[in-house]
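> here is a sequence with its predicted model. Questions after.
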Amino acid sequence: MAAEETNELLGNVPLPYSLEAEQSVLGAVLLDPGVLTQLLDVLKASYFYLAQHRAVYTVMVRMFSASQTIDFVTLLDALKAEGVYDEAGGKAYLLSLMQMVPSAANAMAYARIVEDKYYLRSLIQVSREIIGAAVQETDDVRAVVDMAEQRIYDIRQDKQGTGLHHVKEVILETYDRLKKISGSDKKDFLGMSTGFSELDRYIGGLNPSDLILLAARPAMGKSAFALNIAQNVARAGGKVAFFSLEMSAEQNVSRMLSAQARIENTKLRTGELAADEWVRLAEGADTLSKCPLYFDDTSGITVPEIKARCRRLHELDLVVIDYLQLMSSGRRIENRVQEVSEITRSLKIMARDLDVPVLTLSQLSRGTESRTGHRPQLSDLRESGSIEQDADIVMFLYREDYYEQNEENHNQATCIVGKNRHGAVGDIPLHWDGMHTEFTAMERVHAGA
């Protein structure tokens, strides 16, 4: 890119704003302070371009919150106390605000103009940052693209802290949530079911913004368990994004077809299917193809890339990542523990930003191998760093017959809830069907399901 073009792009382009709209909003509040009850839902002080207008609106909001009367005299006094205006300048400007507003009834229309101009200014400022980063050519190209998409997304979300809330407000919100989850349509407000009723009782289902970690030693079946949960959610109509860094999308779907059609997984690999199995396979494929389930088998994917792809899907109900140790931070970090810690923090932030549960698989260290019983525990989390701290729920998958087989433990498995911010910890017994790579609840097995 030529230097002249770069300078032109990065030049001091005038930022858009509407002086008339900003003045009309403030004038409308002076004429009818009651309009603030509506304005506060859409308008923040930072949306005003002129510093003096930001100051006036800030004082108005503070007076309104304190139930103080807002009129020409009281506002002028407050502005003088803040040092915004002197006596003469304040009188003249406040009078001009009141005289120029066309109608206080149109305050919301003026506020929308102020808001729109704010978003345009934000877009211009972010565009300058993106152009600057691209022109420098010093960062990783993927990192620049991820940064650009995230900054644009932040504008759309208008990400700002929600601030402090009095306990009374939170209690009212809590009561409202309790009414919803105890009513006749409670299924619409509860977390998505994992398909394992006892696990749902422990963790309350798959809830938005939760980072859920499923950890196990290799060959315990954690990928299969994650696929089972994803399939259960998708069968119930939930939209699922499954990021597989270890196996291809075809391998994962083959496993799901094995469970859906009740055909041994080995037969799907060799193609040695009987006539009736081809029929079951077609039926299973038809059922599975109707599920809102999406696969991405990009190796070494980063959290920003996952977030960007999830945003394009819209209205997700679950994100599954298989698995943590194969992810990349996209940055050069020599210490792998620090890198994994950064990834887990980013995953938790992603879960909150997307407002969706994120189920992430993780390897366990060899510590389980040296212990009697081999039962996993939180200290076994490989390259742990902040994994345990960032996760809302930590689950372990354990099969005793992997180490020592006998008639009592044959095909038995346990999902161990080792950490649960929302409730109790404990063991959930499962049945492992290796031929169909499927876990089922023990009550279903006893019931002959």
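Alright, I've got the coordinates.
> from here on, just use CA atoms for contacts and neighbour counts.
OK.
> I'd like to know how many residues surround Leu30.
Residues near Leu30, counting by other CA atoms under 10 Å, number 23.
> which helix or strand contains it?
helix 19-31 (DSSP states H and E).
> counting contacts, what elements does that helix pack onto?
Under the contact definition 3 or more CA pairs under 8 Å, 6 or more residues apart in numbering; DSSP states H and E, helix 19-31 sits against helix 51-65, helix 87-100, helix 107-136.
> hmm, who's touching the second one?
To tie it back to what came earlier, the one meant is helix 87-100. Gln23, Ser24, Leu26, Gly27, Ala28, Leu30, Leu31, Phe72, Leu76, Leu79, Lys80 (CA atoms under 8 Å, 6 or more residues apart in numbering).
> take this one as well and set it beside the first:
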Amino acid sequence: MSSPVEWGYPEAEQGVLGAIMLASLEGDTGLVADIVGQMNSGDFYHDDHAALFDAIGDCLSRDMPVDPVTVGSMQRYLPSGEDTLAYGATLCRIPSVANVMTYVQQIKLWAVARQVVGIGRMLESSIAQGLPLTEAMGAAQQSMADLRDLQRGGKAGYKRMSEIVPLVLNTMDDVLNDKAPPKLSTGLADLDKLIGFLRPKSMVVIAGRPGSGKTMLGLQIVNHVAVRGRGVGLIISLEMGDEELTVRTIASLGGIDLRRMEEVKVLEREEWDRIGIAASKIKDAELYLNDTPGLTVSAIRADARKLQRECGLDILMVDYLGLVGTDGKSQNRADAVAKVSIAMKNLSKELGVPVLVLAQLNRNSTSRPGKKPQASDLRDSGQIEQDADAVILVHHDPESEAGEQGVTELILDKGRQAPTGSCLVQRQGQFARFVNFAGREPTQEEVEQSRPFAGRAKWRKDHETF
């Protein structure tokens, strides 16, 4: 956020973190619980402090005392590169914990101030982009309503359900009167119907076997939100480089064959025109990439929080969960992945946006009739399935007749807000995209004859761009 004002109170943040560790050393577990129960990492403006608070939470979740050594064992380095143990030792030099609750209130007030400024900038940007005023105001009003959580102050975390009823009714009234913020679409009509659009504060897992198209689907969704939906998207790619992702986006938006883009000397004028149009769309879009290898959750959080402060954020994609770095030294693979999964779920709630988390599947599905995957096939940890609000499995069997014709099944095997089911999409691998499938579902007789899509794979006419 470019402003002469320092949008935080670093001394108060240092005082709170130091007080937590000092209270733990003195055996005052009640005070530690009171402080941690009132705050979350999103309250901290400085990314090092947010990461340190998360490391403190990791210690408490493992019933470990909180001090510079234990916190440093959870996360060796802070996002700035500073040694966690050394910085934690510095914070423990505060004289007492007497004024810590005052510091807590100061931090939370600054958090509210940042949110209010961010909402104002979001409203200004929406109007500048030509969004109808009623929609822009609706989105701003919804964001202001979300500030209630930040303004609880020292109140207990529990509340009567009757307090929530007016919020629910107001939301329903906004929808009825077309004042609600626009829903985020995936760009694929049948997938939107299947999952009920992308919801804020949700963790959506997109999983598949290698080569199934999970990255292609995730990238296409984020591109649609940023290009067609005029939102802000951030892609954390721990597998593909930023140039490869950009080439794929150009191919998808412009309908350019990826193989032709590698042979630029033979491209025709019409293809160059398509590339120019796609590049222009990307130039106008709020679409951001980070392909730094081995990023930890704290580094991803810092990047996302910074972008959200400066430009806003509507959707985040992480490709893929198994490559996210961890700071713990003694964790086995399952524990490490489970920790990352929990952190991703918490990050979706903290940022208030849908987080697309890509994940690998094990080989269990390949031995089943039809080779259809299940959410239980998620590799490394069952925690992923537990944390996810929705699990979308990309099923493409290139050895089947349907697979040969590009037909891909998207299976919703878990959905908190939608019943399980599936839909078909048409894979256009040469353009690095999926398009809406317009063929009919196979009959049971055709499935039994192993010829479910003979001569009937096609797509809708709206496939040129998504």
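Yes, it's here. A quick note: this is a predicted structure, and the numbers were derived from the prediction, not measured.
> quick check: TM-score for this pair?
Superposed pair, TM-score by TM-score structural alignment, normalised by the length of structure 1: 0.65. Supporting alignment: 324 aligned residues with a CA RMSD of 3.4 Å.
> quick one: closest of the helices and strands packed on helix 19-31 of structure 1 to Thr344 of structure 1.
helix 107-136 (25.8 Å; CA to CA).
> show me where structure 2 has its strands.
203-208, 232-237, 286-290, 315-319, 355-360, 390-395, 407-415, 421-428, 433-436 (DSSP state E).
> redo the ones you listed as CSV? Include mean neighbour count and distance to Arg121 of structure 2.
Converted to CSV, those look like this (neighbours: other CA atoms under 10 Å; distance: least, CA to CA, whole Å):
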stretch, mean neighbour count, distance to Arg121 of structure 2
strand 203-208, 28, 26
strand 232-237, 24, 13
strand 286-290, 18, 14
strand 315-319, 25, 18
strand 355-360, 25, 22
strand 390-395, 27, 31
strand 407-415, 23, 33
strand 421-428, 20, 37
strand 433-436, 24, 33
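> let's have the ones you listed in JSON lines, adding distance to Val100 of structure 2.
Shown next, in JSON lines, are the strands of structure 2 (distance: least, CA to CA, whole Å):
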{"stretch": "strand 203-208", "distance to Val100 of structure 2": "34"}
{"stretch": "strand 232-237", "distance to Val100 of structure 2": "35"}
{"stretch": "strand 286-290", "distance to Val100 of structure 2": "37"}
{"stretch": "strand 315-319", "distance to Val100 of structure 2": "34"}
{"stretch": "strand 355-360", "distance to Val100 of structure 2": "33"}
{"stretch": "strand 390-395", "distance to Val100 of structure 2": "39"}
{"stretch": "strand 407-415", "distance to Val100 of structure 2": "41"}
{"stretch": "strand 421-428", "distance to Val100 of structure 2": "51"}
{"stretch": "strand 433-436", "distance to Val100 of structure 2": "53"}
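> among those, which is nearest Asp192 of structure 2?
The nearest among the strands of structure 2, by CA to CA, is strand 421-428 at 9.9 Å.
> okay, how far is it across stretch 401-416 of structure 2, tip to tip?
End-to-end distance of stretch 401-416 of structure 2: 33 Å, with CA to CA, to the nearest Å as the criterion.
> ok, stretch 370-383 of structure 1 next?
End-to-end distance of stretch 370-383 of structure 1 (CA to CA): 18 Å.
> residues in structure 2 aligned with that stretch?
The aligned range for stretch 370-383 of structure 1 in structure 2 is 367-380, by TM-score structural alignment.
> now do the buried residues in that stretch.
Lys372, Pro373, Gln374, Ala375, Ser376, Asp377, Leu378, Arg379, Asp380 (16 or more other CA atoms under 10 Å).
> mind checking how far the residue lying closest to the third one once chain neighbours are set aside is from Pro373 of structure 2?
Closest residue to Gln374 of structure 2 in three dimensions, ignoring its sequence neighbours and counting by CA to CA, 6 or more residues apart in numbering: Asp413, at 6.6 Å. When distance is defined by CA to CA, Asp413 of structure 2 is 9 Å away from Pro373 of structure 2.
> any common contacting residues for the two?
With contacts defined as CA under 8 Å, 6+ apart, the residues shared by Asp413 of structure 2 and Pro373 are Leu393.
> any idea how far stretch 318-333 of structure 2 is from the chain center?
17 Å (CA atoms, centre = their mean, to the nearest Å).
> who's in contact with that stretch?
73-76, 215, 235-239, 294-297, 336-337, 340-341, 355-360, 380.
> do stretch 337-353 of structure 2 as well
With contact meaning CA under 8 Å, 6+ apart, stretch 337-353 of structure 2 is reached by 41-42, 199-203, 297, 301, 305, 313-316, 321-322, 324, 326, 354-355, 357, 380-384, 387-388.
> recalculate using a threshold of 6 Å.
The contact list for stretch 337-353 of structure 2 (CA atoms under 6 Å, 6 or more residues apart in numbering) reads Pro200, Lys201, Ser202, Met203, Asp314, Ile315, Pro354, Val355, Ser381, Gln383, Ile384.
> so what corresponds to the third one in structure 1?
In other words, Ser202 of structure 2. Checking TM-score structural alignment: Ser202 of structure 2 goes with Asp210.
> just the helices in the stretch 1-150 of structure 2 please.
Assigned by DSSP state H, counting those that start in this stretch, the stretch 1-150 of structure 2 shows helices spanning 10-25, 29-38, 47-61, 68-74, 84-91, 100-128, 133-146.
> Throw the ones you listed into CSV and include mean neighbour count and distance to Ile250 of structure 2, thanks.
Shown next, in CSV, are these (neighbours: other CA under 10 Å; distance: least, CA to CA, whole Å):
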stretch, mean neighbour count, distance to Ile250 of structure 2
helix 10-25, 21, 42
helix 29-38, 15, 45
helix 47-61, 21, 33
helix 68-74, 21, 40
helix 84-91, 18, 41
helix 100-128, 18, 25
helix 133-146, 17, 29
